[in-house]
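S.K.: what's the 3D shape of this:
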Amino acid sequence: MTNPAGSFIWYELMTPDPEGAARFYGAVVGWTIAAHSDPGAPGGVDYRMIVRTGGGHAGGVLTLSADMIAGGARPGWLGYLYTPDVDAAIAAITADGGAVHMPAKDLPVGRMAMVADPQGAVFYVMAPIPPAGADNAAADAFSVTEAQHVRWNELATSDPDAAIAFYRKHFGWGQEGALDMGELGQYRFLQHGGDMIGAAMPLMEGIPAPTWTFYIGVDDIDRARGAVAANGGTITNEPMEIPGGEFAMNAIDPQGAVIGFVGPRKS
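M.R.: Presented below is the predicted three-dimensional model:
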């Protein structure tokens, strides 16, 4: 894999209703979510691929079973960070106050584990196995500019200074520049691999615990806003202009997963 270590390489939607999610994200983003579980998924797990209009995978959908929900799983999005050594990453993360939510396991696509940073924001670490004959492949679920990819990764955390230091140490991220939000604190930009990949900010009212929010690229923010409302979603923050002239908004999908969208205003 040619992505640098510490890159976001995959995104996963956890939902109890993959068919409903397919209708929603198809209308809002243009994705196709497979009608059936991927043949390579572990036995008993319903895991479906998200496919972009032009081809390629945008991520995956994990169907939450009744047992998963009884065990505390809830609808939401999680990101995967690339590490060449999952076990070493787990040891380092836990030594610095992080936690393991799902122990490391091997799947046909690679070795992975679900962890949390010291403030409690959850993510996966993964050492992927490239497809046969594609050892130099690069994961492209994240793109700074392209629609139907995740374009921005936003961390809301109880301790931005400590969180930034954690991701800097373990994943090689940088932090330069910020927007002053007044009494709400600083919106601090994060860099990795030469790109601005997202930001870290303090927890705000309505966000009960540290968490990642991902912003999916759309072709037209106003069209996407209409599609969210028309397909059972809830707008939590109306489109607002961001640096560079595009617009971002926040929503909750019909199954309860928090998500963001970003793109141009064409009308």
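S.K.: drop to CA atoms for contacts and neighbour counts, all remaining ones
M.R.: Will do.
S.K.: The stretch 51-200 of the chain: helices as residue ranges?
M.R.: 66-70, 86-95, 160-171 (DSSP state H, counting those that start in this stretch).
S.K.: ok now the shortest one, how far from the chain's centre?
M.R.: Read that as helix 66-70. Chain-centre distance of helix 66-70: 22 Å, with CA atoms, centre = their mean, to the nearest Å.
S.K.: Equivalent analysis for stretch 226-236, please.
M.R.: 20 Å.
S.K.: residues making contact with it?
M.R.: 23-24, 27-28, 225, 249-254 (CA atoms under 8 Å, 6 or more residues apart in numbering).
S.K.: Give me the buried positions along it.
M.R.: 227-229, 231, 233-235 (16 or more other CA atoms under 10 Å).
S.K.: Identify all contacting residues around the helix or strand hosting residue 201.
M.R.: Taking DSSP states H and E as the definition, one finds residue 201 inside strand 195-202. Here strand 195-202 makes contact (CA under 8 Å, 6+ apart) with 144, 151-160, 164, 184-191.
S.K.: Also this sequence, please, to line up against the first:
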Amino acid sequence: MTTTTKTQGQQTVTYRDYPVGTTVWQELEARSADGLADFYDAVLGWRLELDGDRGLFTRNGDVVAGVRIDPALDDGRIGWRCYLGADDLDAAVARAVAAGAVVQTRDKRIGIPGRAIELTDPFGAWFGLAEPDAGHAVIPSTELGRMSLVDPTNHDLGAEIRFQHALFPGQRVEALDHGIHFFRDEEGRALRGSYEVAEEARAFLPPHWLPWFNVVDQQRATEIAVERGGRVNTVDNELSFGLWGVVVDPAGGEFKVLQLTTDRL
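M.R.: Below is the predicted model of the structure:
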């Protein structure tokens, strides 16, 4: 992790190459890679480079995400895993556990150098915490084909906010529209979101962490997803900062396609 220390008055401030609490890595776990290269190329403009059971997704030569293939993967593990960047990984994990999370895998191997630990949050949803090596964090962006945010989708917004505040103390939460909330740092950067599932949908939509990927046209992206072997859960949902839909890739990985109407979240 890149750090620079500067003295401001009586205080020493540490600057990192990623904002603490934002996503620093995202990785798809699937039983098979069949159809994934074609799907993600068509929907997000990604190239898949596989090496055995692991691989990287790149866009215009830049790494944007990873993939891990395991034919024996349980149903509950299929999908996208998002890792939040910590200032002190062990301390962040301790805070998460004290707030009700459960450690699942220590020393988790991910697609970038550094330390990572995988957990389930107090609501049973998988997520990760990580401390990437210097220069290797893959952080959110509003650029096309990149991840703009991760959204811990939940059944109890108040409980989710309390957990997030315990995990990363001092970060503020902002209520937006349609139940969407953003967690921001002191500089106002959107680090991650949160969304409470409507009561009528909770029976079939359990808590989960869902990445948002930027596209030119979310409606067209959902159409392409179907053409390339995926399916669509929802489309044409309007927010103050864009339109979004939810698609599922051929391996079962679910994510939001977001058509931004702003250059800063």
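S.K.: returning to what we had before: generate a PyMOL selection restricted to the buried subset of the contacts of stretch 226-236 of structure 1.
M.R.: Selection of buried members from those for PyMOL, criterion 16+ other CA under 10 Å:
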select buried, resi 23+24+27+28+225+249+250+251+252+253+254
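S.K.: Show me which pair in the contacts of stretch 226-236 of structure 1 is furthest apart.
M.R.: By the measure CA to CA, the contacts of stretch 226-236 of structure 1 have their two most distant members at 23 and 249, which lie 19.5 Å apart.
S.K.: Map residue 238 of structure 1 onto structure 2.
M.R.: Taking TM-score structural alignment, the alignment pairs residue 238 of structure 1 with residue 235 from structure 2.
S.K.: Its match belongs to a strand?
M.R.: Yes - under DSSP: H, G, I helix; E, B strand; the rest coil, residue 235 of structure 2 sits within a strand.
S.K.: who's in contact with it?
M.R.: Contacts of residue 235 of structure 2 by CA under 8 Å, 6+ apart are 218-219, 222, 244-246.
S.K.: same thing with residue 259 of structure 2?
M.R.: 214-218, 242-244.
S.K.: just the buried members of those?
M.R.: 214-216, 218, 243-244.
S.K.: what about the strands in the stretch 1-150 of structure 2?
M.R.: 3-8, 11-16, 23-30, 47-51, 54-59, 62-69, 79-85, 102-105, 114-120, 126-132, 147-154 (DSSP state E, counting those that start in this stretch).
S.K.: from the chain's centre, how far out does the last one sit?
M.R.: Same thing as strand 147-154 of structure 2. For strand 147-154 of structure 2, the distance to the chain centre is 5 Å (CA atoms, centre = their mean).
S.K.: other SSEs contacting it?
M.R.: On a contact count with 3 or more CA pairs under 8 Å, 6 or more residues apart in numbering; DSSP states H and E, strand 147-154 of structure 2 meets strand 190-196, strand 208-214.
S.K.: Could you dump those into a markdown table and include distance to residue 134 of structure 2?
M.R.: Shown next, in a markdown table, are these (distance: least, CA to CA, whole Å):
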| stretch | distance to residue 134 of structure 2 |
| --- | --- |
| strand 190-196 | 19 |
| strand 208-214 | 23 |
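S.K.: Relative to residue 64 of structure 2, which of the ones you listed is closest?
M.R.: strand 208-214 (10.4 Å).
S.K.: Now do the closest one and strand 23-30, the angle between them.
M.R.: 110 degrees (axes from the mean of the first three to the mean of the last three CA atoms, to 10 degrees).
S.K.: ok, then the element right after strand 208-214 of structure 2?
M.R.: Counting by DSSP H and E, what follows strand 208-214 of structure 2 is helix 218-227.
S.K.: quick one: that next one to structure 1 mean distance?
M.R.: Compared with structure 1 after fitting, helix 218-227 of structure 2 deviates on average by 1.8 Å (mean CA distance after the TM-score superposition for structure 1).
S.K.: re the thing from before, tell me which of the strands of the stretch 1-150 of structure 2 lies nearest to residue 176 of structure 2.
M.R.: Of all the strands of the stretch 1-150 of structure 2, strand 147-154 sits nearest to residue 176 of structure 2, with 13.2 Å by CA to CA.
S.K.: matching residues in structure 1 for that closest one?
M.R.: The aligned range for strand 147-154 of structure 2 is 150-157, by TM-score structural alignment.
S.K.: Tell me how far residue 172 of structure 1 lies from residue 221 of structure 1.
M.R.: Residue 172 of structure 1 sits 32 Å away from residue 221 of structure 1, going by CA to CA, to the nearest Å.
S.K.: Apologies, that question was intended for residue 89 of structure 1.
M.R.: According to CA to CA, residue 89 of structure 1 stands 37 Å off from residue 221 of structure 1.
S.K.: same question, residue 47 of structure 1
M.R.: Residue 47 of structure 1 is 29 Å from residue 221 of structure 1, by CA to CA.
S.K.: which bit of structure 2 covers stretch 212-229 of structure 1?
M.R.: The aligned range for stretch 212-229 of structure 1 in structure 2 is 209-226, by TM-score structural alignment.
S.K.: need the contact list for residue 78 of structure 1.
M.R.: Here residue 78 of structure 1 is in contact with 11-14, 122-124, 212 (criterion: CA under 8 Å, 6+ apart).
S.K.: mind putting those residues in a markdown table, distance to residue 108 of structure 1 included?
M.R.: Converted to a markdown table, these look like this (distance: CA to CA, whole Å):
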| residue | distance to residue 108 of structure 1 |
| --- | --- |
| 11 | 17 |
| 12 | 17 |
| 13 | 19 |
| 14 | 20 |
| 122 | 23 |
| 123 | 20 |
| 124 | 16 |
| 212 | 26 |
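S.K.: Can you tell me which of these is nearest residue 66 of structure 1?
M.R.: Nearest to residue 66 of structure 1 among the contacts of residue 78 of structure 1 is residue 14, at 12.6 Å by CA to CA.
S.K.: Structure 2: which residue goes with the closest one?
M.R.: Using TM-score structural alignment as the criterion, residue 14 of structure 1 maps onto residue 29 of structure 2.
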